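Student: Got a sequence here, can you build the structure:
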Amino acid sequence: ELGSIDPQMVYAEEKQVKRFSVYNIIKSYEELFSSAVKEKGNLQPYLQQLSNYDAREIAEFRSALSLSEDIAVKALKTGMLSGLSEKEIKKKIKDFLTPEKVK
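Tutor: Below you'll find the predicted structure:
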């Protein structure tokens, strides 16, 4: 069975373990960045929020998402979906690549 395959970011904060979907971290960064670019007035609130993100980490997270998709496709191609092309497999597993679709 294939469940959600998006990587997770795990860290401890105040003696609590927190998990976040890498997909959601990237999505929130991109939405915030896009809003900042469209803003015609005061950018300061956006800059404050964007300062919580590290562009290098976002790049790493994008690589992790791509790698998880690649691993899933290759694993499925050697098993239950061996008769399909990589493009067909990606289409079939699209809903498992983002947490939005798996809810």
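
Student: use CA for all of it now, contacts and neighbours both
Tutor: OK.

Student: Which residue ranges of the protein form helices?
Tutor: In the chain, the segments counted as helices under DSSP state H are 22-38, 44-50, 55-77, 86-93, 99-102.

Student: now the other sequence, so there's something to compare against:
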Amino acid sequence: MIERIFGDGKYKFHIGYDEAVEWERKRRKGLYPTMVALLAGDWQVADVTEVVRVAMIGGGSDPVEAFEISDRYVRQRPLIESMQLAIDVLELAYFGTSEGDAT
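Tutor: Predicted structure coming up:
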């Protein structure tokens, strides 16, 4: 789990097994291809938004709150502002660490 200042506060982000299954059900693609696409610059807009939303839920945020926060600070802001967070969350899910863990 990582904790980051995001939007209007400090939030926890985590993608575990249950969140990965939710991602695959909703997006109809795996998390790993999503991470590869984000790293390669070949991503879809919803990839960034949904990684943040699902990771907030995995970090303990209420699903409604996660939707509202991701809507306000991902959908209504330049996507590049949330890209690194999405990448860090996916690296943590796969490798157990993220280069951005220290922040």
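
Student: Any idea what the TM-score is?
Tutor: The TM-score (TM-score structural alignment, normalised by the length of structure 1) is 0.29; 49 aligned residues with a CA RMSD of 4.0 Å.

Student: follow-up on the earlier one: mean neighbour count and distance to residue 12 of structure 1 for the helices of structure 1 - can I get that in CSV?
Tutor: As requested, the helices of structure 1 are exported to CSV (neighbours: other CA atoms under 10 Å; distance: least, CA to CA, whole Å):
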stretch, mean neighbour count, distance to residue 12 of structure 1
helix 22-38, 15, 16
helix 44-50, 13, 21
helix 55-77, 15, 17
helix 86-93, 14, 31
helix 99-102, 12, 22
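
Student: for the lengthiest helix in structure 2, packing partners?
Tutor: In structure 2, taking DSSP H as the definition, the longest helix is helix 80-95. Helices and strands touching helix 80-95 of structure 2, as assessed by 3 or more CA pairs under 8 Å, 6 or more residues apart in numbering; DSSP states H and E, comprise helix 31-40, helix 45-58.

Student: Most tightly packed of those?
Tutor: Most buried of those by mean neighbour count (mean count of other CA atoms under 10 Å) is helix 45-58; its value is a mean of 22.

Student: List the buried residues in the very next helix or strand once past that one.
Tutor: Downstream of helix 45-58 of structure 2, the next assigned helix or strand under DSSP states H and E is helix 63-70. Across helix 63-70 of structure 2, burial judged by 16 or more other CA atoms under 10 Å covers 66, 67, 69, 70.

Student: same for helix 63-70 of structure 2, what does it pack against?
Tutor: In terms of contacts (3+ CA pairs under 8 Å, 6+ apart), helix 63-70 of structure 2 is packed against helix 45-58.
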